[in-house]
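*Asks:* The sequence and its predicted three-dimensional model are supplied below.
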Amino acid sequence: MCPSLRKTAPTQYPDPRSLLASNPYTPPATLAQSIMNASPLLSALVVVREWLHEMAATVPPIDPGAINGYWRFTKHVLMQDLRMSSATDAVVSEMDPDAVNRGAQAKALAIDDANYDKSLVQALFSLVRAGKFDDAVEMCRRAEQPWRAASISGALLLRWRTITSAPRDDEAEDEMDVVDEGWRGNLRRKLWKTACTRAALNQNLSPTERALYAALAPSPQTSGPLKAACRTWADQLWAVVSIACEERLAVGLAGLASESFWEGGVAAVEGPAVEEGTEGANSGSRMETEEEDWEKEVLGALESLSNVAVEEGSNADDPFHVSQLHIILDRTDELLEAFASSLQQGEYDTSAPQYASMSRFFAHLCLYLQMIDIDIPPLATQVILEAYLQVLEAAGQRDLIAMYAGALGDNAVERYAMFLTSLELSADVAERRLALTRAREHGLDMQRVAVATAERTIEKAFQELPPAKGPLPSIIGMQPPASEQEQLLLRSIEWTTFMESTHTTALEQANVILRYFLGCGRVQVAKALLEMLPVELSSIRKPEELATEHLQYRQFFVVWESLARVVECQALESPSMNRETRAAWLEDYKLLLQQAREQVLKLLTNDWLIIDAERTAVDRRRRELIRIRQIYIPELIIRLHALLVASRSKMPENLKHALMLANIVADSRYKLTEDFVSQEGRRLGDYLGAVRQAILAGLEAGGSDPFRIVTL
């Protein structure tokens, strides 16, 4: 609450005594402004009072019918009595404003006038409560009750620009001051204030009228009638603040009576000059003591509002009222830490309607205090902003997440990445790209966010997916479509493919994901991943080990597709083909099988997915690559062998190629026999049995030499 907390240097204003030393005719309004400028607490309370004025309830309109004359219904009764030569004991016999309170037995107005006066006074009190003094004066004039207008106008301190020597704040001047160079305000304000106090304490007046005069001249003496009319907590706060402001100004002006013409009269001007040394020091010390005593009283009065009873609206323990009071008392650190602690301990029901607005309020409070350079507890701020981010996520307000996550400082990137991870499969590629772009718009490192999001998504998917270990999977037959968890892992790569700067990371992550899918036998899902990757990844050359691994995966899928095309072409053969169709089909069949054989042999003889155990410290990666070879090397060998043998009737030379393949498998340079395991369909013995059958098939053409086919 104290402006001195701002890192910006406060504006310097002349103190009241300096103004009076140069001009003893300085108007009270100027002195009051100087007193306020010299007191940080008073300046803050004035701001609070203005805020309370703006937040006041709307003044209800009063019935315009009774405004057509001053007590016209009462006047009608009196005129009727005169004509009838009679008197009504219940109605006043005079028309002056004090008639209802005069005499031992006070009389009343006519019922319509009484009701109107009651509504008028209530409306005037509401206008004063809202700080709309000019509107209240105008309402009195329209009601033909000028004495009430005069009473309300008396609250204005005397101001006179012509004789003011203080520097003018043009922004603070209202339009009337700019036009009117004469004086305005109350020349006898102390007398007026005494009269208002007497009226506020007058038991014969209605409670509302007493409250009206108490509001015009708030003081400890009039606090009773004033607070009696306060129905809400904000009203109670307004009463305390109004009393505090008026008291400080009254004491400050009274302390200047010996130096001010308007406060002390001619004696203050014509009296002997005051010695600056002794008197100035004494008065300065006295003013400091008065300020300290006043501050203690004000803080005590404000603290009492923490448990004040109210008739309407939220109680004093309402979170927003507690917050407002802490802010006014300059205890924002205590407030934020208490709220953050309650959040951490789960004391709030996150499903309650008030929780969202309360989280929003505290989040914006933290951001506003940061914006005006007021230090706040960083840990509490992190907790509060995190809570509000969760509210935004729950509400689906994705476009706001980056903005508030950006306020988390060092944790901003991780927090926004957490949000992007939570999108899972609910956002398509365009929505993901847009969400990532918002990070840059709000000052976040887009590259770091993308990498962190991809890493978090991969970790989350791996936590839910079964590990790629145990018995080798079967890759024969149709595979089921990707599960949600597999889709999540598959699409995690999108985050690092949007920007060229993260392509190296995308390459590394793609290899990790491919190793998992291939290690689980999910060939089609792995193929879908490769198809998602930008073509630029294939041109990356460093790190060499990762680039080579990625290219070898692409090589594998080229081989895999080649074998699949051979099978598809083989299935196209039909007895009903004519000679030309069969010749064309046979040519395609030969070409596809030749290409597939060459590609498989190239893969088998080029150390596919073999890494140097001495050069790598990543045992897990090495184990994963060994598992992939154990799954697919035997499968490629057996598939190619079967296709070659099956085509021998149309391409006899392929039987020779099948036996030559066995020589390559047996070659220790390629270590292919190490990839056969003791599992059905992948045993080396199974392959050797197929080779034996191929040798026997070579005898179908006649002869007894089983190896004759190799020499042909």
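*Replies:* That came through, no problem. Just so we're clear, the structure is a prediction, and the values are computed from it rather than from any experiment.
*Asks:* make it CA atoms for all contacts and neighbour counts henceforth
*Replies:* OK.
*Asks:* tell me the contacts of the residue positioned nearest the centre of the chain?
*Replies:* Among the residues of the chain, Y404 comes closest to the average C-alpha position under C-alpha atoms, centre = their mean, at 3.8 Å. By C-alpha atoms under 8 Å, 6 or more residues apart in numbering, the residues touching Y404 are 385, 389.
*Asks:* how about a cut-off of 7 Å?
*Replies:* For Y404, the contact set (C-alpha atoms under 7 Å, 6 or more residues apart in numbering) comprises L389.
*Asks:* again, but for R148
*Replies:* Taking C-alpha under 7 Å, 6+ apart as the criterion, R148 is in contact with C140.
*Asks:* I493 reaches T504, doesn't it?
*Replies:* No. With contact taken as C-alpha atoms under 7 Å, I493 and T504 are classed as non-touching, separated by 11.6 Å.
*Asks:* Compare these two and say which one has the larger neighbour count.
*Replies:* Neighbour tally, I493 and T504, criterion other C-alpha atoms under 10 Å: the higher count belongs to I493, 28 against 19.
*Asks:* going on from the helix or strand in which E431 is found, what's the next piece of helix or strand?
*Replies:* Using DSSP states H and E, the element containing E431 is helix 429-441. Past helix 429-441, heading to the C-terminal end, the next element that is a helix or strand (DSSP H and E) is helix 446-464.
*Asks:* Enumerate the positions of that following helix that are buried.
*Replies:* Of the residues in helix 446-464, those scored as buried under the neighbour-count criterion (16 or more other C-alpha atoms under 10 Å) are 446-458, 460-462.
*Asks:* alright, now check it against this:
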Amino acid sequence: VRGSHVGSYLPSSGVWHHTQRYLKKGTSDRNLVHHLDFDAPTRENANVLPDDKKQDESLLEDVWTLLRAGRLEEACGLCRSAGQPWRASTLSPFGGLNLFPSVEALMKNGKNRTLQAVEFESGIGHQWHLWKWASYCASEKIAELGGKYEAAVYAAQCSNLKRMLPLCTDWESACWAMARSWLDVQVDLEVTRSLPGGVDQNRNFGDVIDRSPGQVDGSFDPSSGPENWPIQVLNQQPRQLSSLLQKLHSGEMIHETVTRQCKDQQRQIQMSLMLADIPHVLDLIWSWIAPLEDDQNVFRPHGDPQMIRFGAHLVLVLRYLLREEMEAAFRDKILSVGDNILHLYAQFLFSKEHEELVGIYASQLSRHRCIDLFVHMMELRLHSRGSDYTLVDVIVITMFMMGLITGLQLRPATIETEMTAIREE
């Protein structure tokens, strides 16, 4: 986790000491709070001193970093250690890390049986949705006051992407924010479905999500009750995973760096894997590593050697994992394009004089591709310099390739032993 202060706060570092000392002097300032409770800035419409505000912002930056890493318990512990236990309570309002209210959490917080009954009889998810609404209102209000990290912390609790995405300046952060937000909304809509009239309510939510941003005015119907989500939040959500990834490419709230990183090779592979579109992954890799059409030297691929290596091993892993589950179209793709990638990697290994490794990958090729590879290897060696070395290599390559074609599997150690013996002779 990045951050210079994570886990290092002293017990009193979250208390507004600079403001406290200033108030003790008896100096009057209408723009400064007159009390030190955490509600004072909102209630009095005033501020704390800049030094205290800066320290709060530093703490909230670390809380955001921990939440981004999925370390909610540590984020709550950090708030407590900094002297702000109330902030930890706002991150886990029901007394535990499961977020939903439970008997154990209520008893732990000392609530009596009557209050427990009231909370549970109010309906499944009622308190949960109230907390979501409170988090949404907090994120919007805090954003108006300029607290970007604090706004993002509470926005993460209610899927308010509008306040999270400005801090997500890289692909991983933006993808995390959108995926978490989308998943949370789907879970909450499922909870809503269990309530009376929930099916009709979910149908209305689906209509809202399907609309384009320009068709929604941001208003909502308060008479529907606190079970409903703010329309503003629903309108930010993608309908499905493919829409989520599309928003990363061209979403209005997406940072330009994220849009640029979507074009990176590793990100394109990640997004295709997220969609389980394996054939597209293979096509992408082949398009990046295939030799140029006008390149006369078939042993010199224009792609990155690391990508060629990755593609070859990905093909082997996929063939092993999916050999009993491949559909006809997918089987053709992983065999044809997969053979192209493996064939190219075997050529690459041979061009780098790693002959002892060629057989491991060549043995996974179809028989006619093995023969083609053998012919290319022979031609390369026969036209290379150093007749003594070439003759030895031709003998070893011929022995090795005949073993492949006839079904005899030779280990690299065996090949190396034979090559050494022939050279000595």
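*Replies:* Right, received. Where do you want to start? Small disclaimer: the values here were computed from a predicted structure and weren't measured.
*Asks:* care to give me the TM-score?
*Replies:* Here the TM-score for the pair of chains, by TM-score structural alignment, normalised by the length of the second structure, is 0.65; 339 aligned residues with a C-alpha RMSD of 4.4 Å.
*Asks:* one step back: what angle do the strand or helix carrying the residue nearest to the centre of the first structure and helix 429-441 make?
*Replies:* Counting by DSSP H and E, the element that carries Y404 of the first structure is helix 398-405. On the basis of axes from the mean of the first three to the mean of the last three C-alpha atoms, to 10 degrees, helix 398-405 of the first structure is oriented at 30 degrees to helix 429-441.
*Asks:* buried ones in helix 398-405 of the first structure?
*Replies:* Using 16+ other C-alpha under 10 Å as the test for burial, helix 398-405 of the first structure gives 398, 401-405.
*Asks:* Now distance to V691 of the first structure too, for those residues, in TSV please.
*Replies:* Formatted as TSV, the entries for the buried residues of helix 398-405 of the first structure read as follows, by distance: C-alpha to C-alpha, whole Å:
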residue	distance to V691 of the first structure
R398	62
I401	63
A402	63
M403	67
Y404	67
A405	64
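*Asks:* now, which of these sits nearest L518 of the first structure?
*Replies:* Taking C-alpha to C-alpha as the measure, R398 is the one of the buried residues of helix 398-405 of the first structure closest to L518 of the first structure, at 35.0 Å.
*Asks:* ok, for that closest one, nearest residue in space, not its chain neighbours?
*Replies:* Take R398 of the first structure and drop its neighbours on the chain: the residue closest to it by C-alpha to C-alpha, 6 or more residues apart in numbering is L392, 7.1 Å away.
*Asks:* Over to N31 of the second structure?
*Replies:* Counting by C-alpha to C-alpha, 6+ apart, N31 of the second structure lies nearest to A46, which is 5.0 Å off, once chain neighbours are set aside.
*Asks:* count of residues packed around the one you found?
*Replies:* Residue neighbour count, defined by other C-alpha under 10 Å, stands at 15 for A46 of the second structure.
*Asks:* What of the one 4 residues further on?
*Replies:* For P50 of the second structure, the number of neighbouring residues by other C-alpha under 10 Å comes to 11.
*Asks:* before we move on, what about A75 of the second structure?
*Replies:* Using other C-alpha under 10 Å, A75 of the second structure has 25 neighbouring residues.
*Asks:* and if you look at V665 of the first structure?
*Replies:* So V665 of the first structure, with other C-alpha under 10 Å, has 21 neighbours.
*Asks:* ok, back up a step: once aligned, what mean separation remains between the helix holding Y404 of the first structure and the second structure?
*Replies:* After superposition onto the second structure, helix 398-405 of the first structure sits on average 4.3 Å from its aligned residues (mean C-alpha distance after the TM-score superposition for the first structure).
*Asks:* re the thing from before, and which of the buried residues of helix 446-464 of the first structure is nearest to D333 of the first structure?
*Replies:* Sorting the buried residues of helix 446-464 of the first structure by how near they are to D333 of the first structure, with C-alpha to C-alpha, puts V449 at the top with 30.8 Å.
*Asks:* Tell me the first helix or strand C-terminal of the helix holding Y404 of the first structure.
*Replies:* helix 412-422.
*Asks:* Using the three-state scheme, assign the residue lying closest to W294 of the first structure once chain neighbours are set aside.
*Replies:* Taking C-alpha to C-alpha, 6+ apart, and ignoring the residues beside it in sequence, W294 of the first structure has R248 as its nearest neighbour in space, at 7.2 Å. Secondary structure assignment for R248 of the first structure (DSSP: H, G, I helix; E, B strand; the rest coil): helix.
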